[in-house]
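# Turn this into a structure:
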Amino acid sequence: MKLKTAVATAALLLPLVSGAAGKPPPKPAATQKQPVENTYHGTTVADPYQWMESATDPKVQQWTDTQNAYTRATLDKLPGREGLRQRITELLSWKSPAYGGLEEKGGVILAMKFQPPKQQPTLVVLGSLDDTSKERVLLDPTQVDPSGKTTIDWFQLTHDGKKVAVSLSKSGTESGDVSVYDVATAKALGNDVVPRVNGGTAGGSLAWNAQGTGFFYTRYPRGEERPAIDREVYQQVYFHALGTPTEKDTYALGKDFPRIAMTDLEASDDGKYTFARVANGDGGEFELYLHGPTGKWAQVAKFTDKVVSARFGSDGAAYLLSRKDASRGKVLRLPLATPTLDKATVIVPEGEATVQSILPTKSRLYLMEQLGGPSQMRIVDLAGKPLGLVPTLPVSSVGGAVRQGADDVLFANSSFTTPAAWYRYSAADGKVTKTALARTAAIDMSDVEVVRTEATSKDGTKVPLTILKKKGTKLNGKNPAWLTGYGGFNISITPGYNPMAGLWLEQGGVYAVANLRGGSEFGEAWHQAGSLTKKQNVFDDFYACAKLLVDQKYTQPKKLAIQGGSNGGLLMGAAVTQHPEQYGAVVARVGIYDMLRTELTPNGQFNVTEYGSVKDPEQFKALYAYSPVHQVKDGTKYPSVLFTSGANDPRVDPFHSRKMVARMQAATSAPKPILLRANAETGHGAGTPLNARIEEEVDVYSFVFNELGMTYKPNATKKPTAPAPQ
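Okay, the predicted model is just below:
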């Protein structure tokens, strides 16, 4: 999955079909079944919708068009839709810019800037952290592609800050080609386009050499080097010298990597050393390789060493984050003169918080730590002596730390009620100053309470749950509530300002976020307790959170909407099939629903180390027990469900949504709609244009409002003063 942010998929770009006013649109005809069976370890499993896995079959395309027409006929006539459209457009098009991905090299600071109404973020050079008028645009993808469908995947500066390599992909494919730009002139170096450095399966990365004359990069198989089935796997590391044809790039590393290797590259500040961190798929196992002045690559850590990340210091050492006998992480110091693990020493032992990442500076280490959802930034010296905490917002997330000078840092900080801003921390006096890179609030949440509580899961595990509600909200069981979660891939849902949550709250709703097992909230043990054969724990945790909202009278089942995307879409599929009586509406975005067939897809192969494989008897048993499409029961009264998918999705094949919709429509005995919103021009969420995102949210919120019996109230809106466009 390799998700870094919340899933935001795009709009349906198909003709609209309206139903007759006041009457529900006619439901699509029952989906054709074909007799197909598969046998796993002696268990025969019927798969009557296997024919729907082909995206190129005209019958599948016709079926999808019919479903989209039914969805449009259902959604387009809903009451309150235009009011919601106006409000959602206002919120998601808020003029105050957002900045992310800051990087500084050679005195140059670059950032990604999201400035509505632009459809995609732009790459800008920041002239000053305190005066945004001094910034300039380096690359605007909407100038490259006026359709708004091209996006910047990531960028990497040379050590002197004079050149930048940028990965660009189209239409949500995440298949990124790298181009090199001159930072001063913003002009592309035309001969240096390296194809398919980034992908939706193994991601992508590069690291410049010291002179800025070339870079190591991640390379997928090209042309006929491998069969078509292998072109999204077998990622390796190559070196590209500027000014030479990419066909002459030289192999560096990776022939012995796993088939499902995912590699991140990072160079030291002087460019003399480069780390390659190699993941074995999505399950959280990593190897570490080092390239140094000798010109050779050497392995530093094996999968069994449980070194999960590494950063270069400025003191001739590297700092490694290890989970060997330390589920919540410990920090090792590794001298680069003798880069073998037996020479590494523990300088920060495992503590109460889970170490997520490290930033070394001249005389300090800044540790980004997870605390069950919220996070903090802790400081130690290079010997591990505690130096306190960086002051941050309460119940907030901290990230993106960038060194400034010797020991100062820039960092991003956001809470559920405060928009993200970049702050400068001064090591000399311990003061935090807000920079000009701060987004204003699109919606006022000053009257919102943030309640941190715990639900008790089936096996007694305490599961963190954050509940947002307006002050004075009565706990009478009558409030509409919105619950979301993820629970997988060592990813935590951290606090963040979400204007769509604000919309829900201003309309009288309660908004809740569950921190489920499978994430990184409490270290690797917490992750492992929600993966492989223990995945059912995630679904039990989510149900416990839903039940708490009902038991404590925040809401009632028919007023409870749930939403999740990707692995969270799988969560929605499991939730609705295991406890259909608990929910009033379900929004399942770009999810996995056939756990027995997912590993046959390119990215599904990477997921095996997280979910398991049908080839293993015990893992098959666990997968089959919760696989949503196989757990749909005929004659069950299912709640309303809206499924979304993107045809270009490189992470979750859209066939999952097709099969799940067909199965649920055939099985349900309730009059509630089971809808598919299949987008022909987007992917998993990355790169979705702003207008397309707005269209999807209009569909989602009008659907949920209608199914929970809510009426949109424009007079509930509190409008802060919009800043002048920058």
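# When you work out contacts or count neighbours from here on, use the C-alpha atoms and nothing else.
OK.
# how far out from the middle of the chain is stretch 535-545?
Between the mean C-alpha location of stretch 535-545 and the chain-wide mean there is a distance of 20 Å, by C-alpha atoms, centre = their mean, to the nearest Å.
# Likewise for stretch 473-489?
21 Å.
# got the end-to-end distance for it?
35 Å (C-alpha to C-alpha, to the nearest Å).
# Likewise for stretch 215-224?
Taking C-alpha to C-alpha, the first and last residues of stretch 215-224 lie 24 Å apart.
# gap between it and the chain center?
Here the centre of stretch 215-224 is set off from its chain's centre by 24 Å, with C-alpha atoms, centre = their mean.
# List the buried residues for it?
Judged by neighbour count (16 or more other C-alpha atoms under 10 Å), stretch 215-224 contains these buried residues: 215-221.
# Run through the helices of the stretch 1-150 of the chain in chain order.
Secondary structure of the stretch 1-150 of the chain, counting by DSSP state H, counting those that start in this stretch: helices at 58-75, 81-92, 141-144.
# Need those in CSV (columns: distance to Leu365 and mean neighbour count).
Formatted as CSV, those follow (distance: least, C-alpha to C-alpha, whole Å; neighbours: other C-alpha atoms under 10 Å):
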stretch, distance to Leu365, mean neighbour count
helix 58-75, 52, 19
helix 81-92, 37, 18
helix 141-144, 36, 16
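# now these as CSV including distance to Pro117?
CSV is the format used below for these (distance: least, C-alpha to C-alpha, whole Å):
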stretch, distance to Pro117
helix 58-75, 25
helix 81-92, 9
helix 141-144, 11
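# between those, which gets nearest to Ser613?
Ser613 sits nearest to helix 58-75 of all the helices of the stretch 1-150 of the chain, at 27.0 Å, using C-alpha to C-alpha.
# Please give the structure of this sequence too, so both can be compared:
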Amino acid sequence: MVRNRAPGAALTADPRPTADILHGRPVPDPYRWLESADSPETLRWLREREREYTREAASWPLRERMAELIRAFVATDLWSPPIHREGLAMATVRPSGSEHPRLVVLGDDGARRTLYDPAAEDPGGSTTLDAWEPGPGGRLVAVQTSSGGVERGTLRVLRTDTGTRVGPEVTGVRYSHVAWLPGGAPSFYYVRRDGARGVRGVWLRRVGDGAETLVHACTAPRTVPGVKVLGGRWLLVTESHGTGHRTDLWLADLAGADPARPLLRPVQVGPEAETEARLGPDGLLYLRTTLGAPWRRICAVSPEDPGTENWREIVPQDPGATLDAFAPMGSQRAAELLVVRTRLGISEASVHDARTGGALRAVELPGEGMASSPTDPAPDGSVYLAYADVATQQRVLRLPPGTGRTELWPPGSTPPPPAPEIGRTVLHCRSADGTRVPVTVFAAADTPAGAPTLLHAYGGFGRPRQFGFSATVLAWLSSGGRYAVAHVRGGGDAGREWHLAGSGRGKPRAVQDLVAAADALVSEGLCTRRRLCLSGGSAGGLLVLAAAAARPDLCEAVIASAPLADMARFELLGLGRMWTREFGTVADPDDFAALMSYSPYHRVLDSAARSPGQRFPRVLLTGFDGDTRTDAAHPRKMCAALLAADGEGGSPAALLRYERDVGHGPRAVSRAVGLAAEVHAFAAHRTGLCAR
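As a prediction, this is how the structure comes out:
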């Protein structure tokens, strides 16, 4: 159901007198009917948004130019770090010009053989390879795929010599860890929910006939289980309570035990700390943890008695740099630890003595960028990791033991092409409560003051902003724009306390930090309000919408990709019920007050009631009908509210770019290029960016 607002104005949705009474307060929700994604009236409304978007996008001058640049920047082979098994290396590679990564097997002679290619299974391009894990002898590999973006897919086991399937498939699996048992009949642990019993936990599955046994059930609500087998002997079971907030860990010795009934002993259960465990070549358990260290440290303990009272600190925290990744390497006699820290988005890597924690050597990285995904040690003790920076596509590096010098992998692969010279500076602003918030700014050397500027923020789940490769950002910078990132609270850029200060009832601080960052860019003369566009996705989409709703004069435009928007009902949509540790819950009166203080949907509804003619920044929302994380009802309802609040004719206050058969995660390269090019062509159009 739609209505005409005025001659030449966009068609808008009919509001309906729907409201809830929460903690004695009426909470309006006039566009709740848009939560029904497939109702005839929602589909009619979406068709009108599609026509509206198509009409507007046709007038954006840089649309084709952005797509051309982005395609050129991604036209390289993209590898993942390899996993080694019995003389074989397995990795994914997305060859230049291909739509999806494929799983390949590499022999000792460097010969490459494709084991699984999602494009061969689904030429339409909607199937993605989500995860994979080779068995201990390298004869079998577990492969997880999904279609249409829903991220609930199929788990199958393939033979690595022929690619043929072994045993029955499992459906409804979502990015499960797969942990193979060593020896005997092939079996593995994995994570799933039993729909009939409502039990989510860790299951042991026999490959041949698919027989299963529940090994560990999650008893706490809203937790995410995980599982690994370390060193072929130790079963590690984890439960994550709210992303980035708390991890419980248990360990069981599988030697001589019934794998279906492991005796799980607590490693860390109860403390508000996030912890990751890996086994070293010396047989010790190494733990990267925020327990007693908000910037993270590494501790060691014997797996025979792994309780926290026995932990010994090996690598202390470094205030100022988050310890984001580590990997044991070397040999039993010369065990070492690769340590990767991030300081305001830039990685620093070093190798430490696993016994004393002392730094042995710095690791030479190709530039100022992001090092990530270090593997378990290969048979020769080497570790592989990924590296990328703002102007350089991801490459894989091999770090041999006993050295800090990395090598490009696979041997003979072509390094990424030379990158444009991009400068990086850091400025600081003062948030509303006086907190000093850093802002990183990227620009080409000849970018003038006042150039159109994208200001990006995420600020959620304790994730630090890391500056890897983005073809979209590089296209923007190459076209003469400036790109800035606000390291707001709620992210992990300044340790765990920085995260907690911007989560739950503190989430409004993250919004205030972003507002302060935008004001600082203007006051420093780097851009003007009319040349500033905010950009964020998912939790970052919530943040940029909240900042623009709180300060409509803040900027010219906003890009909000797959955002949260209705914070009164986020727990009922997508995975929102799993995120109450991050945002709070409407069931708690104090959490509810904080949520409603920044909920973009409700701020816009309130603004519409107070001043119908108020001009908001022009907003481009993206939504994906397969999104099972941030339900596409959020951008639909936000778009309707913005259109109703707009008091001007002509260009609509909000555009909705809505896609089908894709979700929150990976997609075909051509669709990713199209999305990125169009949203940034919108930003260029609104801020006046012209191609060089």
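# Quantitatively, what TM-score do the chains reach?
The TM-score (TM-score structural alignment, normalised by the length of structure 2) is 0.91; 664 aligned residues with a C-alpha RMSD of 2.2 Å.
# closest one to Gly612 of structure 1 among the helices of the stretch 1-150 of structure 1?
Taking C-alpha to C-alpha, helix 58-75 is the member of the helices of the stretch 1-150 of structure 1 nearest to Gly612 of structure 1, at 28.6 Å.
# In structure 2, which residues correspond to that closest one?
Residues 40-57 of structure 2 are where helix 58-75 of structure 1 lands when matched by TM-score structural alignment.
# mean distance, the matching stretch to its aligned residues in structure 1?
After superposition onto structure 1, stretch 40-57 of structure 2 sits on average 1.3 Å from its aligned residues (mean C-alpha distance after the TM-score superposition for structure 1).
# which outside residues touch that stretch?
Outside of stretch 40-57 of structure 2, the residues within contact range by C-alpha atoms under 8 Å, 6 or more residues apart in numbering are 1-2, 10-11, 13, 33-34, 36-37, 63, 651, 655-658, 678, 682.
# mind checking what His245 of structure 2 lines up with in structure 1?
Aligning on TM-score structural alignment places His245 of structure 2 opposite Gly284 in structure 1.
# hang on, that match is in a strand, isn't it?
No: using DSSP: H, G, I helix; E, B strand; the rest coil, the secondary structure at Gly284 of structure 1 is coil, not a strand.
# re earlier: just tell me which of the helices of the stretch 1-150 of structure 1 ends up closest to Pro195 of structure 1.
The closest of those to Pro195 of structure 1 is helix 141-144. By C-alpha to C-alpha, the value is 16.5 Å.
# can you tell me what part of structure 2 the closest one aligns to?
Structural correspondence for helix 141-144 of structure 1: residues 118-121 of structure 2, per TM-score structural alignment.
# any idea how far Asn322 of structure 2 lies from Leu521 of structure 2?
One thing to correct before we go on: residue 322 of structure 2 is Thr, not Asn. With the distance defined as C-alpha to C-alpha, Thr322 of structure 2 ends up 26 Å from Leu521 of structure 2.
# neighbour count winner among these two?
Neighbour count, other C-alpha atoms under 10 Å: between Thr322 of structure 2 and Leu521, Thr322 has more, with 26 against 23.
# Just give me the match in structure 2 for Tyr220 of structure 1.
With TM-score structural alignment as the criterion, Tyr220 of structure 1 matches Arg193.
# picking that back up, quick one: residues in contact with the match of helix 141-144 of structure 1.
99-102, 125, 127-129.
# same thing but at 10 Å, please
Defining contact as C-alpha atoms under 10 Å, 6 or more residues apart in numbering, one finds that stretch 118-121 of structure 2 is touched by 98-103, 124-129, 145-147, 668.
# picking up where we left off before, give me the mean distance between the host helix or strand of the match of Tyr220 of structure 1 and structure 1.
Using DSSP states H and E, Arg193 of structure 2 falls within strand 187-194. Comparing strand 187-194 of structure 2 with its match in structure 1 after superposition yields a mean distance of 0.9 Å (mean C-alpha distance after the TM-score superposition for structure 1).
# List the buried residues of whatever helix or strand comes next after that strand.
The element immediately downstream of strand 187-194 of structure 2 (helix or strand, assigned by DSSP H and E) is strand 199-206. Of the residues in strand 199-206 of structure 2, those scored as buried under the neighbour-count criterion (16+ other C-alpha under 10 Å) are 200-206.
# Nearest approach to Lys113 of structure 1 belongs to which of the helices of the stretch 1-150 of structure 1?
In this view, those are compared for proximity to Lys113 of structure 1 by C-alpha to C-alpha, and helix 141-144 is the closest at 11.6 Å.
# Superposed on structure 2, what's the mean shift for the next helix-or-strand element following the closest one?
On the C-terminal side of helix 141-144 of structure 1, the closest following helix or strand by DSSP H and E is strand 150-157. Its match in structure 2 and strand 150-157 of structure 1 itself, once the structures are fitted together, sit a mean 0.6 Å apart by mean C-alpha distance after the TM-score superposition for structure 1.
# right, and the helix or strand after strand 150-157 of structure 1?
Beyond strand 150-157 of structure 1 in the direction of the C-terminus, DSSP H and E gives the next helix or strand as strand 163-170.
# helices and strands around the helix or strand following that following strand, which ones?
Using DSSP H and E, the next helix or strand after strand 163-170 of structure 1 towards the C-terminus is strand 176-182. With contacts defined as 3 or more C-alpha pairs under 10 Å, 6 or more residues apart in numbering; DSSP states H and E, the secondary structure elements packing on strand 176-182 of structure 1 are strand 136-139, strand 150-157, strand 163-170, strand 188-198.
# What is the third one packed up against?
Which is strand 163-170 of structure 1. Judged by 3+ C-alpha pairs under 10 Å, 6+ apart, the packing partners of strand 163-170 of structure 1 are helix 141-144, strand 150-157, strand 176-182, strand 188-198, strand 206-208.
# can you pull the buried residues of the fourth one?
Translated: strand 188-198 of structure 1. Per 16+ other C-alpha under 10 Å, strand 188-198 of structure 1 contains these buried residues: 188, 192-198.
# tell me which of these is nearest to Gly400 of structure 1?
Out of the buried residues of strand 188-198 of structure 1, the member with the shortest distance to Gly400 of structure 1 (by C-alpha to C-alpha) is Asn198, at 20.8 Å.
# which ones are touching the residue nearest to that closest one when sequence neighbours are not counted?
Using C-alpha to C-alpha, 6 or more residues apart in numbering and skipping residues adjacent in sequence, the residue nearest Asn198 of structure 1 is Gly204, 3.9 Å away. Going by C-alpha under 10 Å, 6+ apart, Gly204 of structure 1 touches 153-154, 167, 174-176, 196-198, 217-220, 235, 262-265.
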